[in-house]
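A.B. asks: Model the following, please.
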Amino acid sequence: MLSNIGTFLSSGENIAFFVFALMAIGGAIFMLSFTKVVHMVVALAMTFISLAGLYVILDAEFVAFVQILIYAGAISILMIFGIMMTKHQGEEIEPKRPLYNTLLFIGAAGLFGVIFYAIQYSTLPTGTFQAVEDNTMEIGKLLFTKHVIPFELMSVLLTVSFIGAIVVAKREED
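C.D. replies: Predicted structure coming up:
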């Protein structure tokens, strides 16, 4: 069982995957456990950037670039602006919950053990992946032919949610 780990860590690509995966999981855990909103946004940005690293490992450079540009950049800055523009009362400190934290750690360790066991004893099909020559062109073709209606619906949904956020912010201001 441990020989599989040694084989896995013998490749630099696998080590990079392991590091980016740990950063993504760590950022998500920190985002959920921090109490200050700005710290949460920074942890979320770390998760977004590590996901972009995972996309680079998967040879999806365009998706990695969009991940950094849209999520790590624009969404994080938008969240920070939202935090700065709203009023905050004194942040309340949550009481210490040692039993909750202990049960949470036991549950996470149990889940890790089950997933580790499942990965070690599963047989995965082997094969070669034939990547297309230009990922960006293929994404564009799929986006504007097969998936054009969901793409347009998402743009309408984002526009409506943006207008709704402005209306709600105006109501709170009055």
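
A.B. asks: C-alpha from now on. contacts and neighbour counts both.
C.D. replies: Noted.

A.B. asks: can you give me the helices in this protein?
C.D. replies: Applying DSSP state H to the chain gives helices spanning 2-8, 12-33, 37-57, 61-66, 76-85, 98-120, 135-144, 148-173.

A.B. asks: elements contacting the fifth one?
C.D. replies: If contacts are counted by 3 or more C-alpha pairs under 8 Å, 6 or more residues apart in numbering; DSSP states H and E, helix 76-85 sits against helix 37-57.

A.B. asks: chain center to the helix it packs on: distance?
C.D. replies: Distance of helix 37-57 from the chain centroid (C-alpha atoms, centre = their mean, to the nearest Å) equals 6 Å.

A.B. asks: which other residues reach it?
C.D. replies: 13, 16-17, 20-21, 23-28, 30-32, 34, 61, 63-65, 67-68, 71-73, 76, 79-80, 83 (C-alpha atoms under 8 Å, 6 or more residues apart in numbering).

A.B. asks: what about 6 Å?
C.D. replies: For helix 37-57, the external contacting residues (C-alpha atoms under 6 Å, 6 or more residues apart in numbering) are 20, 24, 27, 31, 34, 64, 67, 72.

A.B. asks: and for comparison, fold this next one:
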Amino acid sequence: MSGELLAFLALSLIAIMGGVLMLNFTKVMHMMLALVFTFLSIAGLYITLSAEFVGVVQVLIYSGAVTIIMIFGIMLTKQDDESEGKSKLRSLLVFIGVVAFGAVMYYAVNNTEFTPATDAPALHKENTKQIGEMLYTKYIIPFELVSVLLLVALVGAIILAKGDGKEEGRSHE
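C.D. replies: Modelled structure (predicted):
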């Protein structure tokens, strides 16, 4: 058994456990912690697939930014501590759906012919450098347009969050 296989098994087990725990926890903060474990293990899987850039982006964007935004959203909204009773029929249907999905995926993976590409470039070597070169040469205009779009969205969110000062003054009267 190679180290790569052991890493894959450990990371995939953590990802699956994180997803299952996220669905079964009743406290929202515990759900978020399970989601972070899932995001980090998926980043580890990307790194084992020689996609270091995607793995680092997974850690920075999903495990960091998206999770923090979700936590702020949870903390700023009122949460009911009472949990709804989960019905046994719902649990049974979810279990049947998961087993059916697993069976379909197992069948699809085992019956797929994977043929190696002969003239494909070596993407696993210096893939971060290749992404950077493509991003800042061929795709520089879309990259800059996305940055302007994100800046406009940020300014719009600040304006909407700030609101109109006149309405706030009237509510205190």
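
A.B. asks: Can you turn the buried part of the contacts of helix 37-57 of structure 1 into a ChimeraX selection?
C.D. replies: Buried members of the contacts of helix 37-57 of structure 1, defined by 16 or more other C-alpha atoms under 10 Å, are picked up in ChimeraX with:
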select :20,24,27,31,64,67,72
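
A.B. asks: and of the contacts of helix 37-57 of structure 1, the nearest to residue 103 of structure 1?
C.D. replies: The nearest member of the contacts of helix 37-57 of structure 1 to residue 103 of structure 1, counting by C-alpha to C-alpha, is residue 34 at 18.4 Å.

A.B. asks: For residue 116 of structure 1, see how far away the nearest residue to that closest one once chain neighbours are set aside is.
C.D. replies: Excluding the flanking residues, the one nearest residue 34 of structure 1 by C-alpha to C-alpha, 6 or more residues apart in numbering is residue 40, at 5.9 Å. Distance from residue 40 of structure 1 to residue 116 of structure 1, counting by C-alpha to C-alpha, to the nearest Å: 28 Å.

A.B. asks: Mind checking which of these two has more residues around it?
C.D. replies: residue 40 (20 against 11; other C-alpha atoms under 10 Å).

A.B. asks: Which residue in structure 2 aligns with the residue nearest to residue 34 of structure 1?
C.D. replies: Here residue 40 of structure 1 is matched to residue 31 in structure 2, going by TM-score structural alignment.

A.B. asks: Its match and residue 123 of structure 2, how far apart?
C.D. replies: According to C-alpha to C-alpha, residue 31 of structure 2 and residue 123 of structure 2 sit 36 Å apart.

A.B. asks: same deal with residue 53 of structure 2?
C.D. replies: As judged by C-alpha to C-alpha, residue 53 of structure 2 and residue 123 of structure 2 stand 12 Å apart.

A.B. asks: Could you count how many residues lie near the aligned residue in structure 1 for residue 85 of structure 2?
C.D. replies: In structure 1, residue 85 of structure 2 lines up with residue 95, judged by TM-score structural alignment. Per other C-alpha under 10 Å, the neighbour tally for residue 95 of structure 1 reads 6.
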